[in-house]
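# structure for the following, please:
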Amino acid sequence: MEKRWVQAVKSDKEAIDLLAQQLNIDTSLAEILVQRGISSFEDAKDFFRPQLSQLHDPFLMKDMDKAVSRIDAAIAAEERMLVYGDYDVDGTTSVALAYSFFRQFSRHIEYYIPDRHKEGYGISTAGIDYAKSKGITLILALDCGIKSNDKVAYANSLNIDFIICDHHLPGEELPAAVAILDPKRADCPYPFKELAGCGIGFKLAQAWCITHQLPDSSYEQYMDLVMVSIAADIVPIVDENRTLAYFGLIKLNQNPCIGLKALMDSCGKNKNYTITDVVFTLAPRINAAGRMDHGNQAVKMLLCTEDDLAARQSLFINVQNTDRKVSDQHITAEALALINDSEVLMGKKTTVVYNENWNKGVIGIVASRLTEKYYRPTIVLTHSNGLLTGSARSVPGYDLYEALLGCADLLEQFGGHKFAAGLTMKHENIEEFSQRFEDIVTATITEDLLCPEIHIDSEIAFSQIDGKFQRIIAQMAPFGPMNPAPVFMTTNVVCVGRPYVVGTKHLKLSIKQQNSAIFEAIGFGLAEFENLLQPNQPFSVCYTVEENIWKEQKRLQLNIKAIKIHNQ
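Got it, this is the predicted structure:
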């Protein structure tokens, strides 16, 4: 699918030149910093050299004092407590963090992950009944619960209190919990609203340590778990998340918890991790436990204190991930067969597909793959517990959650955010839902959102790229939402020698501008250009600048995102 090349709006030239002079860097890099709100030497210092002192006071979060006091009371009275979390990466890392932290102070604590297939997302009646059967009087819910009003009310009727640590948008009415930690609640003054669920648990541990005058290391030891949740949940890597991700990556690469270390070893990469590596290497494996078996398996691995046990558990999860890949590929092929390509030509703006036999655990991945192919809001549905259950994915810039709100009367339950959501409905509603969803999206989406775009930070010449240029880019990491790796554009480029395909669909080539050095480049998924790039024929590229490490050798490499052949 052809992409739109969108260049960033030019920033104030005086500000750029001044920052470039102050930092002694290329003006193109200074321009990118200014575009990202970094316009002074002090801003740049905070950005390039994050400090743990930049973390916000956890007691700025509404109800933090209530949460700490209630846990204090529970520990003093030797009440039984349950740490409850979702089955995805954010949920399982949240549970591992909170359980590991609070079990240092209480012998009467356990954890619970709902069964994706039997209970579904969020707080379940079965989970509350389990708590009651175990004599539990306090549930600490992480990465879920903010809309579980009925479930919290049910727990209260059984004399079970709730503390909710969530980061999703609340509904109009909050649950009747003892404390609700969620920066997105309207009355919460916490200065940063985009923490992951595990980040909320981290702030609770931080508040506990401040209250009890414990050393900072008591909660900082969990930063690798928080970083994994930030990467996997695709939250903005700015402000507090940037600090947590920065130090979390240091911990992952230098001294990870035993469970993560075993997982890194089992997948064949145990050093030099970036956020991207976490997203594509560690996160899918942690997620696979809940998709193919049970999220408890991921928590069990993350809590391991013995190397041998952690190794066995990580190998088990690797097997689950292999099974997930097979299931994912099979269901994706079936889903593609259901979609009539003429629908695209007819201008349909959505995709809704259903098969009662699809594995509930992988339909979210399938929805993502269909969205990538057809580039329109997509919902994949299967059958579960007498209802249709589904995963929805959007395209960048379109608020999927708002579209689902317009279909709320046809849904039994739904939740999520702008770009991803889960939903359930009765079988008889699928046709009316599909049509209304199509109508709402058609009326509210713009044509430009239906075509993928590449955001270009700056147009540069190859002569500007050298080791210093790349090192400064590397210091802008960790990269992610709201702080992506800079994308550059260069025109009048020619191939040196012939490009060739590696694997089945990736393009390897050497390129240069007139009088520039020759750069090695890789274009993932761009094999179609192998025979289109003729000798001495100029073309334009947009790309990121990276350091490629192969057999301990480091060299600059351009990662090409798109190619435009001149006069084409």
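# C-alpha only now, for contacts and for neighbours.
Will do.
# list the contacts for residue 310?
258-259, 262-263, 301-302, 304 (C-alpha atoms under 8 Å, 6 or more residues apart in numbering).
# nope, residue 184 is what I meant
So residue 184 contacts 167-170, 193 (C-alpha under 8 Å, 6+ apart).
# repeat the analysis, applying 6 Å as the threshold.
169, 193 (C-alpha atoms under 6 Å, 6 or more residues apart in numbering).
# list the buried residues of stretch 71-79.
In terms of neighbour count (16 or more other C-alpha atoms under 10 Å), stretch 71-79 has its buried residues at 71, 74-75, 79.
# what sits up against that stretch?
Applying C-alpha under 6 Å, 6+ apart, the contact partners of stretch 71-79 are residue 106.
# run the chain-centre distance for it.
With C-alpha atoms, centre = their mean, to the nearest Å as the basis, stretch 71-79 stands 34 Å off its chain's centre.
# again, but for stretch 462-473
Distance, centroid of stretch 462-473 to centroid of chain: 28 Å (C-alpha atoms, centre = their mean).
# buried sites along it?
Neighbour counts over stretch 462-473 (16+ other C-alpha under 10 Å) mark 462, 465, 470, 473 as buried.
# what's the closest non-adjacent residue to the first one?
Read it as residue 462. Closest residue in space to residue 462, ignoring its immediate chain neighbours: residue 516 at 6.1 Å, by C-alpha to C-alpha, 6 or more residues apart in numbering.
# what about that neighbour, neighbour count?
Number of residues near residue 516 (other C-alpha atoms under 10 Å) recorded here: 14.
# so which helix or strand takes in it?
For residue 516, there is no host helix or strand (DSSP states H and E).
# and it, how far is that from residue 490?
Distance of residue 516 to residue 490, given as C-alpha to C-alpha, to the nearest Å: 12 Å.
# would you mark the buried spots in the helix or strand that contains residue 208?
For residue 208, the enclosing helix or strand under DSSP H and E is helix 197-211. Within helix 197-211, the residues that qualify as buried are 197-209, counting by 16+ other C-alpha under 10 Å.
# need the residues that contact that helix.
With contact meaning C-alpha under 6 Å, 6+ apart, helix 197-211 is reached by 58, 90, 94, 143, 165-167, 219, 226.
# chain center to that helix, what's the gap?
Chain-centre distance of helix 197-211: 21 Å, with C-alpha atoms, centre = their mean.
# what's the next secondary structure element after it?
Counting by DSSP H and E, the next helix or strand C-terminal to helix 197-211 is helix 217-220.
# give the contact list for residue 87.
Going by C-alpha under 6 Å, 6+ apart, residue 87 touches 113, 290, 295.
# and it, which of the three is it?
Following DSSP: H, G, I helix; E, B strand; the rest coil, residue 87 is assigned to coil.
# could you also give me the structure for this next sequence, so I can compare it with the first?
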Amino acid sequence: MASTKLWINKVPNQDLFHEFVTHGFFPPLLAKILINKGFSDIKSAYSFLYPQLSDFSDPFIIPDMKLAVARIAKAINSKEKIGIYGDSDADGIIGTFVLYDFLKNFTPFVEWLIPSKDIEGYGFHAKFLPYFKAKGITLIITVDVGISAYQTVNSAKALGIDVIITDHHEIITKPETFTITGKLTSPSSPIYYLCGAGVVFALIRALRSYLYSQGFFGNKKPPFLRKYLELIFLATLADMVPLSGENRLITFFGFRDLLNPFFPCTKVLLEKADLKYGLSEEDISYRVIPKLNSAGRLGHPEVVFQLLSSSDISSAEKYLYQIEILNQKRQVIEEETLKSATSQISEISKNSKFLFFILEGIPKGLLGLIANKLKNNYNLPVIVISQENEIAYGSIRSPSKINFLKILSQCKDLLIQFGGHKYALGFKIDKNFIPQLKTRLKELLKYHILDSPSTDLIYIDAEASLSELLYKDILFAFEQFHPYGEGHLPPVILLKNFEIKEIKVLKEKHSKLVLQKKDKELHAIYFNKLLEKKDISLIVGTPFINNFNRNLELKVEDVR
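Have a look, this model is predicted:
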């Protein structure tokens, strides 16, 4: 069986490699991996491998932070009523709960609202301002939403309501109010890529610091913040933001805190996920996060908030049961919708620049999920529109080669509202303008060239012998690498100098290899491939820790 994939060795800078080995005391294999992961100095590499809570950056590097926390402190001291307005995905709901739970330490005058995306669509909507006004709320803090809600903020001001925006989406038109987002810092800053809940964590760190400096706590201990990391970890993984900077710290500590969760909700979520072999990021991504997202996608975000705020196991189990029913419903709708959308694609032309679907009666919260799956299947930008009466809602997912936010901004005259990220965004449109939108996009995308999927290329971070791979310092480093995620993938290793002791066939389609060299053994798994010994002299794969026995194993990507 000849390999059809092209293996490309990444070659680290030799001067930097020498420095990492001689001055950083990294084993050569680990030095190569770290350099090829983008680390250019010893200090940042050590900070990545051995994070400390003290590594969290100063939240006041966000320009409006001091003004924002001073306004919140004033509201607390003056016993003003504070309203929290959150988005309905997992990130937004978790961020809303964390902010609510933290503020309740200081004031009972806190309300929260998470509108149904299925009814309202995404956004900080002015229609809810009278609701806040009627409750006597004088300060609204948004979570994971509002970065471009220029008009809503102005409407709030007209009603005598101040607004603090916390969000992480791309800024189109910054509202004229205190705006807390990593996007107002340098792209190289550690907080630039924070998700919505991550931005909230920066806000509450800053608020606690500000209150402390004002003597607010007296002889009392300030509130404990570490407990929130297990939840913000879930939000960070759910929103698929790059796991660098503070996201690395959040996920490193939050992932490990889940081994002994603080909140009843996380205890129940993990128990019901039936994790037979310990905790892994795959389990979180496929068994936990979809449940948290499903309720919001189907218009019931309040059930997730109630789960998060459960004070005991019994309450948490009750709300999780409701969420699991919604998740099953979401799975059925998603499957039927994907079939319907796929049936509209008779044949993808080689010249197709994007896919455009108009679907009837699809929950708005599922549009992004459907678009993302189709984008992954066809490696093309996908626009999915749900049409309701005169107004339609759309979601776009694009491969990373195309900044679709920039493209859609050239269609803003056709849109009621739009916003999001470069490669994941949404919009609202009058149904009469949909044909014009499709025509405009066709023209704008005419000269964009998309690379074909890079499935035939494997980029190798380092070569290793079996004994090198099983060296104790390397094993410890691989433990430290977890959790993996967006922008932080497992290293790809070219394994050499081994013998094949045994090959087992699993479930008639997978190959389980036992590799050895002298007294060392390593297990490797090649999914959906049946191998023979004669096929194998070199193996490319990604190392992982088997949660059942805590041994290092290899997930095979290709063999020669």
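# on that earlier part again, so which of the contacts of residue 310 of structure 1 persist in structure 2?
Checked against structure 2 using both residues aligned by TM-score structural alignment, their matches' C-alpha atoms under 8 Å, the contacts of residue 310 of structure 1 keep these contacts: 258-259, 262, 301-302, 304.
# show me where the stretch 251-400 of structure 2 has helices.
Using DSSP state H, counting those that start in this stretch, the helices of the stretch 251-400 of structure 2 run over 264-272, 281-283, 289-297, 301-308, 313-343, 367-378.
# kindly report the same for the stretch 401-550 of structure 2.
Using DSSP H, counting those that start in this stretch, helices in the stretch 401-550 of structure 2 cover 404-408, 434-444, 466-469, 472-481.
# right, so of the ones you listed, which gets closest to residue 537 of structure 2?
Evaluated over those, closeness to residue 537 of structure 2 peaks at helix 466-469, with 12.5 Å, by C-alpha to C-alpha.
# tally of neighbours for the closest residue to residue 272 of structure 1 other than its chain neighbours?
Ranked by C-alpha to C-alpha, 6+ apart and with sequence neighbours excluded, the top spatial neighbour of residue 272 of structure 1 is residue 253, at 6.2 Å. If you count neighbours by other C-alpha under 10 Å, residue 253 of structure 1 ends up with 17.
# and residue 253 of structure 1? What does it align with in structure 2?
By TM-score structural alignment, residue 253 of structure 1 lines up with residue 259 in structure 2.
# residue 395 of structure 2 -> structure 1?
Counting by TM-score structural alignment, residue 395 of structure 2 corresponds to residue 391 in structure 1.
# quick check: residue 175 of structure 2 touching residue 146?
No. Counting by C-alpha atoms under 6 Å, residue 175 of structure 2 sits too far from residue 146 to count as a contact (8.2 Å).
# of these two, which one has the most company?
residue 146 (30 against 20).
# now do the same contact list for the more buried one.
residue 124.
# counterpart of it over in structure 1?
Per TM-score structural alignment, residue 146 of structure 2 is aligned with residue 145.
# ok so that match is a helix residue?
No. Counting by three-state DSSP, residue 145 of structure 1 is located in no helix; its state is coil.
# please report how far residue 69 of structure 1 lies from residue 76 of structure 1.
Remark: distance between residue 69 of structure 1 and residue 76 of structure 1 (C-alpha to C-alpha) = 10 Å.
# kindly report the same for residue 423 of structure 1.
Using C-alpha to C-alpha, one gets 40 Å for the distance from residue 423 of structure 1 to residue 76 of structure 1.
# likewise for residue 366 of structure 1?
In terms of C-alpha to C-alpha, residue 366 of structure 1 sits 48 Å off from residue 76 of structure 1.
# next up, the contacts around the residue nearest to residue 323 of structure 2 when sequence neighbours are not counted.
Spatial nearest neighbour of residue 323 of structure 2, chain neighbours left out: residue 295 (5.9 Å); criterion: C-alpha to C-alpha, 6+ apart. With contact taken as C-alpha under 6 Å, 6+ apart, residue 295 of structure 2 is in contact with 301, 323, 326.
# could those residues go into a markdown table alongside neighbour count and distance to residue 255 of structure 2?
A markdown table is the format used below for the contacts of residue 295 of structure 2 (neighbours: other C-alpha atoms under 10 Å; distance: C-alpha to C-alpha, whole Å):
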| residue | neighbour count | distance to residue 255 of structure 2 |
| --- | --- | --- |
| 301 | 27 | 24 |
| 323 | 24 | 22 |
| 326 | 21 | 26 |
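# show me the contact partners of stretch 251-270 of structure 1.
Stretch 251-270 of structure 1 is touched from outside by 224, 271, 301-302, 304, 310-311, 314, with contacts defined as C-alpha under 6 Å, 6+ apart.
# ok, which stretches of the stretch 51-200 of structure 2 are helices?
65-77, 90-103, 117-120, 129-134, 150-158, 196-213.
# how about the fourth one: buried residues?
Applying a neighbour-count criterion of 16+ other C-alpha under 10 Å, one finds 129, 132-133 buried in helix 129-134 of structure 2.
# hmm, back to that, mind picking the two most distant members of the contacts of stretch 251-270 of structure 1?
271 and 304 (20.0 Å).
# which one of those two has more residues nearby?
When residue 271 of structure 1 and residue 304 are compared for neighbours, residue 304 comes out ahead with 19 against 12, by other C-alpha under 10 Å.
# after alignment, which residue of structure 1 pairs with residue 326 of structure 2?
That one, residue 326 of structure 2, aligns with residue 320 by TM-score structural alignment.
# any idea how far that match is from residue 83 of structure 1?
For residue 320 of structure 1, the distance to residue 83 of structure 1 (C-alpha to C-alpha) stands at 24 Å.
# picking up where we left off before, pipe the contacts of residue 295 of structure 2 into a markdown table and attach distance to residue 3 of structure 2 per row.
As requested, the contacts of residue 295 of structure 2 are exported to a markdown table (distance: C-alpha to C-alpha, whole Å):
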| residue | distance to residue 3 of structure 2 |
| --- | --- |
| 301 | 48 |
| 323 | 45 |
| 326 | 44 |
